[in-house]
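> predicted model, plus sequence, below.
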Amino acid sequence: MNRPLPDRGTSRPATAQAPDTIAAEKSGLRAIVRQRLAALAPSHRESQSQRIQSRLAASPDWQRAQLILGFASLPDEPSLLPFLLDQAKAGQPIALPRWDPTLNEYRPARLVPGAELTPGPFKVWEPPADAPAASFEQLDLVLVPGLAFDRSGRRLGRGKGYFDRLLARTPCARRWGVAFDVQIVDRVPAAPHDLNVHLLVTAGLWWPVIPAD
């Protein structure tokens, strides 16, 4: 049986900050990182995405994972979907988030080779309604998108909280943050409830995080 990973997965800011202050800092950092991403040439996006894919595929932890939750990338995120489809065809167990309108949340669904994906309510590709569901407990590796990460594993999302709620349901899974190099910053503002990643993966970085003090 999988056991919850150590509590280093929870953010622990060095000093307490008011929620309004943290929210303002997050908003400012989102604007900065979005500018960086907008300046990233398409050729650099493609080359960095390919390097990230190669890093993932070569990892022994990836190869022996029982079920990996990936994500279908937004335009300003590293491209993963073609790679994940190829991995599923090769026999690697892969799931993607699928929107559950009755629960108003994302839940994992298996990526079935040959099955057509469908655009979800937020225009993100996801498995069709008839794709087999997966339980959160089955996941042992989760690829985590974000606007920014720091080397302590703190993550800055897009402010909606959808992926945060999904991560909160996967305490036994290793969480790997996947990003372009320009998305790694000195410090991500975080609240005590924000969940960290355990590893950062970029084109130039394979970084097991050091827990924040």
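Cool, the structure landed. All values derive from a computational prediction rather than experimental measurement.

> contacts and neighbour counts: CA atoms only from here.
Will do.

> tell me the contacts of residue 69?
94-97, 108, 139, 141-143 (Cα atoms under 8 Å, 6 or more residues apart in numbering).

> here comes the other one, which I'd like you to weigh against the first:
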Amino acid sequence: MSTTPQTPGVSTAMAALPEETAQARIDVRRTMRRLRAEQPPELAQSRSAAAQKRLLDCPLWCQARSVALYVGVRGELATNELLQAAWQDKKVVWLPRVRTEAPGLMDFVACGGMHELRPGPLGLLEPVDSLPGVGPEAANTHSAESGQAVESAFAPDLALLPGVAFDFEGGRLGYGGGYYDRFLEKALNCPRVGLCFEFQLVPSLPLAPWDQRVNYICTEERILCL
């Protein structure tokens, strides 16, 4: 019997969305990708630095001893300064690694530095295969004797999330693969911070029932508590 979580967010679930909503999601993704591509590299770098500095000065970051992060690529807000600061401060850094044999699923892996990363199948830097990871199905495991939830080794104090766009109610629109939504549904019960450029923050998003929300949003201009 398969134990793969069946969570919406992939093509079969997309087909269940009203046509107007599905098209609106496509339009938002297209617009945001264009805006990111049109952003001059030097401006993207300075905005990324400002957003990261804003978060580094925030109590949420300063008090966290374990953080779930990602390596920003393809026009995303950069995370290089956050990663360097986390490793320098001896925080436990969890980074995602997709499962090549299971589309839509990923593990979070405790990683000790850039030397433990390699290019992944989606073009992202990921932890090397030799490091153990924790998947979403491990978040809600139960003891056979007591029936009580068993705490997973993956228990960050803070989770920093990428996204195509965010809205003022904490809505997050991802890239369409459902990787983060599957994990957010099962785990990451810590504060969730969406990292994005200010232009990626919109009043309202065409969300689907499976889209998971964040508690905070950090841009180069501000941090919002939602």
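All right, it came through fine. Predicted, not measured: the structure shown is a model, and the values here were computed from it.

> got the contacts of residue 69 of the first structure as TSV, with secondary structure, distance to residue 49 of the first structure and neighbour count columns?
Formatted as TSV, those follow (DSSP: H, G, I helix; E, B strand; the rest coil; distance: Cα to Cα, whole Å; neighbours: other Cα atoms under 10 Å):
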residue	secondary structure	distance to residue 49 of the first structure	neighbour count
94	strand	18	27
95	strand	19	27
96	strand	18	25
97	strand	20	25
108	strand	23	25
139	coil	23	24
141	strand	19	21
142	strand	17	22
143	strand	14	21
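
> most widely separated two among these?
Farthest apart among those by Cα to Cα are 97 and 141. That separation is 13.2 Å.

> identify each buried residue in stretch 168-187 of the first structure, please.
Residues of stretch 168-187 of the first structure classed as buried: 170-184, 187 (neighbour count, 16 or more other Cα atoms under 10 Å).

> now the two most distant members of the residues you listed.
Greatest spacing in these, by Cα to Cα: 172 and 182 (29.0 Å).

> leaving out the residues flanking it, which one is nearest to the most centrally placed residue in the first structure?
Taking Cα atoms, centre = their mean, the centroid of the first structure lies closest to residue 144, which sits 0.9 Å from it. Distance criterion Cα to Cα, 6 or more residues apart in numbering; nearest residue to residue 144 of the first structure, sequence neighbours excluded, is residue 177 at 4.7 Å.

> now do the same for that neighbour: helix, strand or coil?
strand (DSSP: H, G, I helix; E, B strand; the rest coil).

> how about it, what's its partner in the second structure?
Alignment note: residue 177 of the first structure maps to residue 194 in the second structure; criterion TM-score structural alignment.

> can you pull the contacts of that match?
Residue 194 of the second structure makes contact with 160-163, 166, 172, 214-218, according to Cα under 8 Å, 6+ apart.

> among those residues, which are in strands?
Using DSSP state E, the subset of the contacts of residue 194 of the second structure located in strands is 160-161, 166, 172, 216-218.

> give me the buried entries from these.
Buried, going by 16+ other Cα under 10 Å: 160-161, 166, 172, 216-218, out of these.

> which bit of the second structure covers the top helix by length along the first structure?
Scanning the first structure for the helix with the most residues, using DSSP state H, yields helix 19-38. Mapping helix 19-38 of the first structure onto the second structure (TM-score structural alignment) gives residues 18-37.

> buried sites along that stretch?
Buried residues in stretch 18-37 of the second structure, counting neighbours by 16+ other Cα under 10 Å, are found at 22, 25, 28-29, 32-33, 36.

> what's the helix or strand for residue 121 of the second structure?
Using DSSP states H and E, residue 121 of the second structure sits in no helix or strand.

> isn't it up against residue 100?
Yes - between residue 121 of the second structure and residue 100 there is a contact under Cα atoms under 8 Å: 7.2 Å.

> contacts only, for the aligned partner of residue 167 of the second structure in the first structure.
Mapped onto the first structure by TM-score structural alignment, residue 167 of the second structure lines up with residue 150. Neighbouring residues of residue 150 of the first structure by Cα under 8 Å, 6+ apart: 184-188.

> can you check residue 91 of the second structure too?
64-67.

> tell me the one among those nearest to residue 40 of the second structure.
residue 67 (29.6 Å).
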